[in-house]
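K.L.:
need a structure here:
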Amino acid sequence: MLHEILLSLSGNPSPLLRTDNPSDAFPLVSPSERELLASVAHLSDLHIKLQSHVAQIVSVGHASTICRATATAIKSVHLTAFRRKVREVEEGILRRDPDLVGAYNIVPLTAVVSEFSGWTRRMEWLWGIVQFILTGNKGNGCRGAQLIDRLRTELQTGYLDIEQTALSLISAAEAAWLKQVSAWILYGRLPSFGGEDFFIQKAKDAVEGYVIEPTLLPTFVSESAASSMLFIGRSLNYVREKSSTESGLQGLDNLSPHLKELSALTYPLEPASLSRAITTIRIGLSRSTLQKLLPLSRVIDTLRFLRDFFLLGRGEFAMALTQQADAKLRSRWKRADNLAYEKREGLGAFAVKEGEVMAVLAKTWASMGLMQGQHADEDQDLELARELLHLQLTKSKPDAPLSLGYGPSQQIPRTLATTPFRNLLFSVPVVLTMEIPSPLDMFLSPSDLQTYSIANPYLLSIRRAHIHLTDLWKITSLRKHHPAPPGPPAGSTRSGKAKVRLLRDRFRVRSNVMRSTWVTANAALFFLAETESYLQTEVVAVLWDGFHAWMTAHEERVRPRPPSSEAVPKVTTTAPLEGTCDNGTEDVWLAQSTSALRISARSRGEHPAVPTPACRRHHDPQSLATAHACYLAVLSHRLLLTSTPWTDSLFGLLVNIDHLVALVQRLQGIWTSMDLEADAGVVDAFIDLENEEADVKAALQEVERKVKGGVEEAIAALRTMEADTGFADDIDRVSRNVASADPGEDGVYDAQGQYIPERAGGVERLLMKLEFGGWFTGSGAEAIGLGNETY
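P.N.:
Predicted coordinates for the structure are as follows:
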């Protein structure tokens, strides 16, 4: 019987222990012994099932290499240990071990069963893990990340034997996972087997290349570490492509430092240690290879280029583009007026086409070249803009709101508004886009460019309305007598005096008609001017200056030393700082920690020169990409692009301003025709000028009312934002997610050298400026006639 028990525990089915009907049980076994044999039978059954299912996972082949490695560890470590325990019990019986064999060579069944009492809970737990590998979560199949998360959770059961078993399986699972990671971060290659279980996948969209699949990422891996791994693999793929055509690129050799970093990791993997190793590998790759492909100077030039053209840093670009677009629209409608009435098939026949939009942009570059004069060929940004920037037709609204974020899932809980500002330039949806040249795509993503493409029509629409309103004051005949009444001696005669009175009466009547229009236009112009000034000077310029200072902080940004009553010893440095060039200037690509230098200087009683932030951090492309994404998130928020009530009210106001300008220009044309008819006898029999003048006047009064209401609605939206504490809290949340701010800094970088956005703008500052316009308040409106028709 003992022989049968040991064979059954070794994994061989035994009819003695597997009789389901109690009446068929072995007749010499007492009820108490039968209960002991039931526990042995349960343990034997678990062993047999584990053997068969583990063999199925290993031999047939699970889709996940991590699951296969875990199953192999169960088979080679724990099941082997159980069989070793069976042999040890058998050897003890044969040696007549007193712990197992009693008097008269009797072997108590309780002694044999007690030897395996500690294995029941462990084997049951292993069986649960094997079932999880086979079925997965909710029966959808097990992924490597799910298994690792499950094993890490099992460490908290409170049983020491389960904890030790889970630790051994975690070591096997995470070792297999780290091998996949090593292939990616050392060679830039996805796993050849089980690649569908790796958290980095090839994107369906060829533009992105590779993306992170969050469901395949273990929870102990931080988002920053995952994005760093993605960046390293992308960079190695790019280096591999460039190394065949360019010499001097050595991104795939000298891997021994990186291998040492990975081999120094212990299991289970600590998130901090893993992130530190990945960061070290990323910085090492940047120092050795990526600085040759993407120097910091090129990054700064590219960001300045985006600032100049997408954020309207170059004002002549917005002016030239607006003028050329208006000229194109006028020519389209002029040709439409020349067509016979029966040939007009509706407004769709006169919509701007793709080729015409591209021609407008080409004329814009030519116009800007003329502004530069003889030095136009020296403007490298203009030549680069001709090559990279494109105007193209698109949908009036994006397919989905663009979320603001700077990591795999670190997002501000607000999205950019989908207000169609892109429709205002050509009356059809048009956006300014840019081709991202290589290797700029290492830090500039399509989502970043989409943010620029949303901010550009927003800022351009405000500038365009400002230009149109300003152009009204250039119509001389609307502001004063033009041409002036005849003077002496022609104006002194009887007929001359009658003509003078006629011209003065005509101008007085028209001046009274235009008075309300000028008041409304002036109010709208003030609103646009102050809003544009706030957005450009207090938001865009301030944030750009802070971001640019962070990138070039090695020039003059040195932390000031607190005052002390003691005499400060002379600053001495016996050797150049690490990360400096031959001429003494810092190289942000080679900057390293100078803590050792500070310690040695302090031990000699000296106060070493405080290194600049550039010497304390390394601006690798991923750090730049993360900082740039944060910069764009804060910029979009401070530009008020995340407030739909504001953007909708502003869009309605801009549409009404366009209507107001069009009606004023139409009224001026009618008055010119009436003057020709009255003074020169030029009569157009197909136009009833008096009725058309009355219609335009009525429409002009209605549009004035809408413009006034639009200004009030926009200011009300600003007041709502000012009262919304959550609107300002989002910016603080961005800063907290980027890094913990150092109170001693001024907002450009923190103690770790990470970018912290400047505290730019503030809705209350814009409202304070707008309050100086008395016409925005009720008393001011009544005083100057904005609220009624008395003047």
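
K.L.:
okay, CA-based contacts and neighbour counts for the rest of this
P.N.:
Fine.

K.L.:
elements contacting the longest helix belonging to the chain?
P.N.:
For the chain, the helix with the greatest residue count under DSSP state H is helix 494-533. The contact analysis (3 or more CA pairs under 8 Å, 6 or more residues apart in numbering; DSSP states H and E) places helix 494-533 against helix 446-472, helix 476-479, helix 689-723, helix 763-771.

K.L.:
between those helices, which one is nearest to Cys630?
P.N.:
Cys630 lies closest, by CA to CA, to one member of the helices and strands packed on helix 494-533: helix 446-472, at 10.1 Å.

K.L.:
Report the angle between the closest one and helix 494-533.
P.N.:
Per axes from the mean of the first three to the mean of the last three CA atoms, to 10 degrees, the angle that helix 446-472 makes with helix 494-533 is 160 degrees.

K.L.:
Show me what helix 446-472 is packed up against.
P.N.:
helix 315-338, strand 430-434, helix 494-533, helix 621-638, helix 644-675.

K.L.:
So which residues make contact with stretch 256-264?
P.N.:
Contacts made with stretch 256-264 from outside it, assessed by CA atoms under 8 Å, 6 or more residues apart in numbering, are listed as Ser182, Leu186, Ala277, Thr280, Ile281.

K.L.:
Second input sequence below; structure requested for side-by-side comparison:
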Amino acid sequence: MLHEILLSLSGHPSPLLRNDFSESKAQAVLSPPERELLRTARHISDLHCKLISRTTQISASHTSVVCRAVSTATKSDHLAAFQRKILEVEGSILRKDAALVGAYDIVPLTAVMGEFSGWTRRLEWLWELAQFMLSDEKAPPCRAADLINKLRNELQTGYADIEQTALSLVRAAEAAWLKQISAWVLYGRIPVFGGNDFFIREDESDEQGYSINYDLLPSYVTPYTANSMLFIGTSLNRVRARSSVVPGDSDLRHLSSQLRELSNLTFPLSGPMLSRAITSIRLTLSRTTLQKLLPLTRVLEILQLLRDFFLIGRGEFAMALTQQADEKVRSRWRRADNLAYEKRDGFGTIVVKEGEVAAALNRTWAVLGAMQGEHAEEDEELELARDLLRLNLPKTKTSSPTKAKVDAGRRVSDKIVATPFRNLLFSVPVILTLQIPSPLDLFLSTSDLDTYTAINSYLLSIRRAHLRLTDLWKITSLRRHHPAPPRPPYSSTRGGIAKTRTLRERYSARSSVMRSPWSTSSAAIFFLAETEAYLQVEVVEGIWEHFHNWVMGSDERVGQRSSASSLDGPQPRTRRELDVGSPGRETAELPQHTTASQPDHRPKLVARQHDPQTLSTAHRLYLRALTQRLLLTRTSFTDPLYALLIHIDHLVALIHRLDGIWTSIDLEADEGVVDAFSNLEAEEKDVLASLRDVEAKVKRGVEDATGALRSLSMDSAFLAELEGDGDGFDAAEDESAEAGSYGDEAGIYRPRRVGGVDRLLMKLDFGGWFDTDAAGYDAIGDGVF
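P.N.:
Sure, this is the predicted structure:
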């Protein structure tokens, strides 16, 4: 009987233990304690048999390499240990060990089953784990991340035997998972077998060609560590694709050091230790191979281009683009007016098309080249911008729900408001984009470009409204007495005196009519000028100087530039000026732009190369701080501002229309040129009525925008966001801190706290400027003229 029990426990089904002992004869032969002991033996035997079958099935057919490794470890370690225990008990019986064999060679069943008392709980736990790994066919297959998380949670059960069993299986699971990681971070290859269970997978819709499935990450792997792994493997694939970068002996030595870095990890894996090892591998890769692929010169070159053209660092670019866009829109309307009514196809003759938008940008480059004159060839940044920048109509992109769920809240562009500032330049949605060159996409992503595009549309719309209002003062016939009274001797005659009196009465009447539009335009110009100066000088220039200083690795803080330097735009620069260091050097001095008569007393700045991922994280922090300080995350301000810009466009259009009507009236009265198809007096009356309505809307728009700023200055949530306590900002700062604390020699980037809505409000305190009485308008009119 004992031999039958031991055979059954070792995995051979036995009819002795399969009997339920419910018949009367069995009850008469066996006592109740013996029946309970046999039931326990049957339970252990069943668990052992099912575990053998299930682990064999998992090891042979499961899609996850980690699950196969755990199943194999279960069978080769724990079930083999149980087999050895059976042989040990059998050997003790055959040797007549006193611990099991009593007097008269009697072997108590209680003593035999007592030897297996510690295995019941372990086998039950292993069976639950096997069921977890190989569930029902209708359920999704077990994934490596879920299995590792479950095993790590089982370490906290409180049972010593379960803890030891779980610890051994955790080592097997994490060892198999780390082998997959090694293939990716050392060679840039996704595992051939079990790739569906790997958290990095090929994604053609992603700009890098690979994406992360965060659901397949174990709990101890932080998103920053996962992004570091993604960056390492993507960079290795990028290096392999470039034939100019060939690995040498030094790269092989670094590969062995990276392999030792992974082999020194202990199980169970610790999140900080794994992150430290991955960061060390990333920094080593950046200092050796990536420094040849992405030198500091190219990074500074593209950052300066983004600053000058997307953030309106070059004021002449914004001015030229605005002029070309207005000219294109006016030409479309003139063409539509010249067509016969029956030939007009709705708005088809008015709406600007893709080719015309691109042509406007090409003419802008021509204007900028003409402005440079003989120095145009030296401005290599302008040539680079001509090659990379594109102005086109945006195309709607549909992203998969899974990808949108993963990236939600991680992109800076998701926080930007949906106010359509891009509609103001051409009256249709138009965006300024950039074609990212191959090495630069290691730190510059499409979402970053979306942020730059939104900021550009925002700043350019304000600059455009400012320029269009100031251009009103160029209309001579509205601003001064035009045409002038006749000169002597005709002015002394009776007809000359009557002509002079008529012209003066006409000018006085029109000057009285235009007093209110001039005052409204002057107030709107003041609001736009102060707002633009705050956004450009204090916010954009302040944050950019600090970020540029950090990229250069300088130990000195750079102060803010004067207000004129930001609005006038920088002088033409060459690539030689941006060449602050070669890839093989660790430090280099910044270029000196001084003469012998003007010695340079500025401290020498030291440039240190950042690794691309640290640079990408810092750049994302820079953009996040920029959008927050520019108030692009608050619809309470952007919506009133957008409505104000619309009303300003309407005001400018009406003033130009009124000038055209008055010119036609003067031709009819003075020269006898009569247009039989128009009623100029009725048109003048309608335009003046519309002008009064638009003036009131502009005044309310300025008041609403100023009120929105005042509300933001008292909003605790907004102030907390600016201080870095807002949602999503701390997470990004933690990622940057993690990058810096694990070996970035140039330090951690923290955006500079610049600006302040209160500073802008002090300048926008209009007082009684918008009083509705005539005295208020007269006071403003006197100041204008």
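
K.L.:
Next, the TM-score between them, please.
P.N.:
Scored against TM-score structural alignment, normalised by the length of structure 2, the superposed chains reach a TM-score of 0.88; 735 aligned residues with a CA RMSD of 3.2 Å.

K.L.:
hang on, the earlier thing: turn the contacts of stretch 256-264 of structure 1 into a markdown table, including neighbour count and distance to Gly753 of structure 1.
P.N.:
Output for the contacts of stretch 256-264 of structure 1, formatted as a markdown table (neighbours: other CA atoms under 10 Å; distance: CA to CA, whole Å):
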| residue | neighbour count | distance to Gly753 of structure 1 |
| --- | --- | --- |
| Ser182 | 20 | 28 |
| Leu186 | 20 | 26 |
| Ala277 | 21 | 18 |
| Thr280 | 15 | 16 |
| Ile281 | 23 | 18 |
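
K.L.:
And the residues you listed, which two are furthest apart?
P.N.:
It's Ser182 and Thr280 that sit farthest apart of these, by CA to CA, at 13.7 Å.

K.L.:
quick one: the residue lying farthest from the centre of structure 2 from Leu6 of structure 2, how far?
P.N.:
Distance from the C-alpha centroid of structure 2 peaks at Tyr104, with 82.2 Å (CA atoms, centre = their mean). Look at Tyr104 of structure 2 and Leu6 of structure 2: by CA to CA, to the nearest Å, they are 21 Å apart.

K.L.:
what do you get for Arg480 of structure 2?
P.N.:
Arg480 of structure 2 is 115 Å from Leu6 of structure 2, where distance means CA to CA.

K.L.:
Pick out whichever of these two has more residues nearby.
P.N.:
Taking neighbours as other CA atoms under 10 Å, Arg480 of structure 2 and Leu6 compare with Leu6 leading, 20 against 13.

K.L.:
Can you give me every residue that contacts that one?
P.N.:
So Leu6 of structure 2 contacts Ile86, Glu90 (CA under 8 Å, 6+ apart).

K.L.:
Show me the strands in structure 1, by range?
P.N.:
In structure 1, the segments counted as strands under DSSP state E are 200-202, 210-212, 389-393, 403-405, 411-415, 430-434.

K.L.:
I'd like those strands laid out as TSV, including mean neighbour count.
P.N.:
Formatted as TSV, the strands of structure 1 follow (neighbours: other CA atoms under 10 Å):
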stretch	mean neighbour count
strand 200-202	19
strand 210-212	18
strand 389-393	18
strand 403-405	22
strand 411-415	17
strand 430-434	21
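
K.L.:
Of all those strands, which one is nearest Met123 of structure 1?
P.N.:
That would be strand 200-202 among these, by CA to CA, at 34.3 Å.

K.L.:
And the closest one against structure 2, how far off on average?
P.N.:
By mean CA distance after the TM-score superposition for structure 1, the fitted strand 200-202 of structure 1 averages 0.8 Å away from its aligned residues in structure 2.

K.L.:
what stretch of structure 2 lies opposite that strand in the alignment?
P.N.:
Alignment of strand 200-202 of structure 1 against structure 2: residues 200-202, by TM-score structural alignment.

K.L.:
Centre of the chain to the matching stretch, how far?
P.N.:
Per CA atoms, centre = their mean, to the nearest Å, the displacement of stretch 200-202 of structure 2 from the mean C-alpha position of its chain is 20 Å.

K.L.:
what does that stretch contact?
P.N.:
So stretch 200-202 of structure 2 is contacted by Ile190, Gly195, Gly209, Tyr210, Ser211, Ile212, Asn213, Leu230 (CA under 8 Å, 6+ apart).

K.L.:
Looking at those residues, which is nearest Trp662 of structure 2?
P.N.:
Nearest to Trp662 of structure 2 among the contacts of stretch 200-202 of structure 2, counting by CA to CA, is Gly209 at 61.6 Å.

K.L.:
give the contact list for the closest residue to the closest one other than its chain neighbours.
P.N.:
Closest residue in space to Gly209 of structure 2, ignoring its immediate chain neighbours: Asp203 at 5.1 Å, by CA to CA, 6 or more residues apart in numbering. Contact analysis of Asp203 of structure 2 by CA under 8 Å, 6+ apart lists Gly209, Tyr210, Ser211.

K.L.:
Isn't the second one up against Thr234?
P.N.:
Yes - at 7.3 Å, Tyr210 of structure 2 counts as touching Thr234 under the criterion of CA atoms under 8 Å.

K.L.:
Tell me how many other residues surround the nearest residue to Lys49 of structure 1 once chain neighbours are set aside.
P.N.:
Leaving aside its sequence neighbours, Lys49 of structure 1 sits nearest to Trp127 (CA to CA, 6+ apart; 8.0 Å). When counting by other CA under 10 Å, one arrives at 19 neighbours for Trp127 of structure 1.

K.L.:
what do we get in structure 2 for Gly652 of structure 1?
P.N.:
Looking across to structure 2 (by TM-score structural alignment), Gly652 of structure 1 lines up with Ala643.

K.L.:
And for its match, the neighbour number?
P.N.:
By other CA under 10 Å, the residues close to Ala643 of structure 2 number 18.

K.L.:
right, and it touches Gly701 too?
P.N.:
Yes - counting by CA under 8 Å, Ala643 of structure 2 does reach Gly701; the two are 6.7 Å apart.

K.L.:
which stretches of the stretch 201-350 of structure 1 form helices?
P.N.:
Along the stretch 201-350 of structure 1, the stretches classed as helices by DSSP state H, counting those that start in this stretch are 223-243, 256-263, 271-285, 291-293, 296-309, 315-338.

K.L.:
Look up the average distance of the second one to its aligned counterpart in structure 2.
P.N.:
Average distance between helix 256-263 of structure 1 and its aligned residues in structure 2, after superposition and using mean CA distance after the TM-score superposition for structure 1, equals 0.5 Å.

K.L.:
just the third one next, same as before
P.N.:
For helix 271-285 of structure 1, the mean distance from the matching residues in structure 2 following superposition reads 0.8 Å, by mean CA distance after the TM-score superposition for structure 1.
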